[in-house]
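# what's the 3D shape of this:
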Amino acid sequence: MTINLDELEAVARAATPGPWLAIPSRRERGAYEILGVAPVVRTSTPTMLHIAAFDPPTVLALIAELRRARECIEKVRGWWMSDQAPTVSYKQYLGLNAILATYDQEGAS
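Sure, this is the predicted structure:
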């Protein structure tokens, strides 16, 4: 799965700012409503709790953390490919290359 951070960030910034709170609905038995969002949204408990947990500040913090992690990986990659990398065993070499290859296949976007 490729995650488009720019798109997610734009959606989070355009949304009603959090924090959001899921509360039991007074209108519908078994439904929940989110406070902090207009209009009020009603849906099932797991969906509502999920929506409330991923308010814009939370999504923006996750995006920032992921971007920092990606930067770190790219710095390690640059260091690893440079003349500054230390002499390592063949096993260590294969291990780091495997980690970077996994990142390239699963996480880069």
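# C-alpha from now on. contacts and neighbour counts both.
Will do.
# so where's the longest helix in this structure?
helix 56-81 (DSSP state H).
# give me the helices and strands touching that helix, please.
When contacts are defined as 3 or more C-alpha pairs under 8 Å, 6 or more residues apart in numbering; DSSP states H and E, helix 56-81 packs onto helix 5-14.
# one more to line up against the first:
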Amino acid sequence: MKAFFIRQLASNQASHPRHSPLVEHLMTIDLDKLEALAKAATPGPWRGDRIDGTVKYDIVAGDYPHGKYEIVCRGDNGNNFGFMKAEDEDYALAANPTAILELIAEVRALREDKERLDSGCIITTDYDEFGDKTKTERRGNNLRQMIDEAMARAKEKA
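Here you go, the predicted structure:
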């Protein structure tokens, strides 16, 4: 639903330099895949095996070293080294700096868009129950509500 609105926003504001190139770039992030990988991986937070949380040999999850913990990735301090589960390795590879920077850029763009919507003002033409036209100023939450209602109507028609 949000992706539809972002695409609509980009096409409606193609002349606005801040929106269209950035929005098209952000559509490349596969959030469903990243979410599935995160859910399949060992729950975090992950930390190193040193007291200060840095890594000497292992990356661990849980209350290390005083409680229950699980080794996520073992260094050269044992016979088995590398990631203990394929799901953890897949997640670590997917959560690379490029993916994280793209997610940060998307969050920032969405926050900026939210701020613009919440502080924005538009004038709409509405009709009362008698069919008479009225001009309505929409700001902040009214604008957001209007967009949500329009999106719901579009979804019903699809």
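# where does the TM-score land?
Here the TM-score for the pair of chains, by TM-score structural alignment, normalised by the length of structure 1, is 0.40; 59 aligned residues with a C-alpha RMSD of 3.6 Å.
# one step back: and the angle for the helix or strand just after the longest helix of structure 1 with helix 56-81?
Using DSSP states H and E, the helix or strand that follows helix 56-81 of structure 1 in sequence is helix 90-106. Relative orientation of helix 90-106 of structure 1 versus helix 56-81 (axes from the mean of the first three to the mean of the last three C-alpha atoms, to 10 degrees): 140 degrees.
# which positions within helix 90-106 of structure 1 qualify as buried?
Residues of helix 90-106 of structure 1 classed as buried by neighbour count (16 or more other C-alpha atoms under 10 Å): residue 100.
# output the contacting helices and strands for that helix.
Using 3+ C-alpha pairs under 8 Å, 6+ apart, no helix or strand is in contact with helix 90-106 of structure 1.
# quick one: neighbours of residue 76 of structure 1, just the number.
If you count neighbours by other C-alpha atoms under 10 Å, residue 76 of structure 1 ends up with 15.
# repeat for residue 47 of structure 2
20.
# secondary structure element for it?
strand 46-48.
# hang on, the earlier thing: quick check: angle from the longest helix of structure 1 to helix 5-14?
Interaxial angle, helix 56-81 of structure 1 versus helix 5-14 (the same axes, to 10 degrees): 160 degrees.
# what residues sit buried inside helix 56-81 of structure 1?
Those would be 56-57, 59-60, 63, 70, for helix 56-81 of structure 1 by 16+ other C-alpha under 10 Å.
# if we can go back for a sec, tell me the helix or strand right after the strand holding residue 47 of structure 2.
Next element after strand 46-48 of structure 2 (DSSP H and E): strand 58-62.
# buried residues in whichever helix or strand comes after that next one?
Once strand 58-62 of structure 2 ends, the next helix or strand along the chain (criterion: DSSP H and E) is strand 69-74. For strand 69-74 of structure 2, the neighbour count (16+ other C-alpha under 10 Å) marks 70-74 as buried.
# show me where structure 2 has helices.
Secondary structure of structure 2 (DSSP H): helices located at 2-12, 20-26, 31-40, 86-94, 97-119, 140-157.
# closest to residue 126 of structure 2 out of those?
helix 140-157 (11.4 Å; C-alpha to C-alpha).
# who are the packing partners of the closest one?
Using 3+ C-alpha pairs under 8 Å, 6+ apart, helix 140-157 of structure 2 sits against helix 97-119, strand 121-127.
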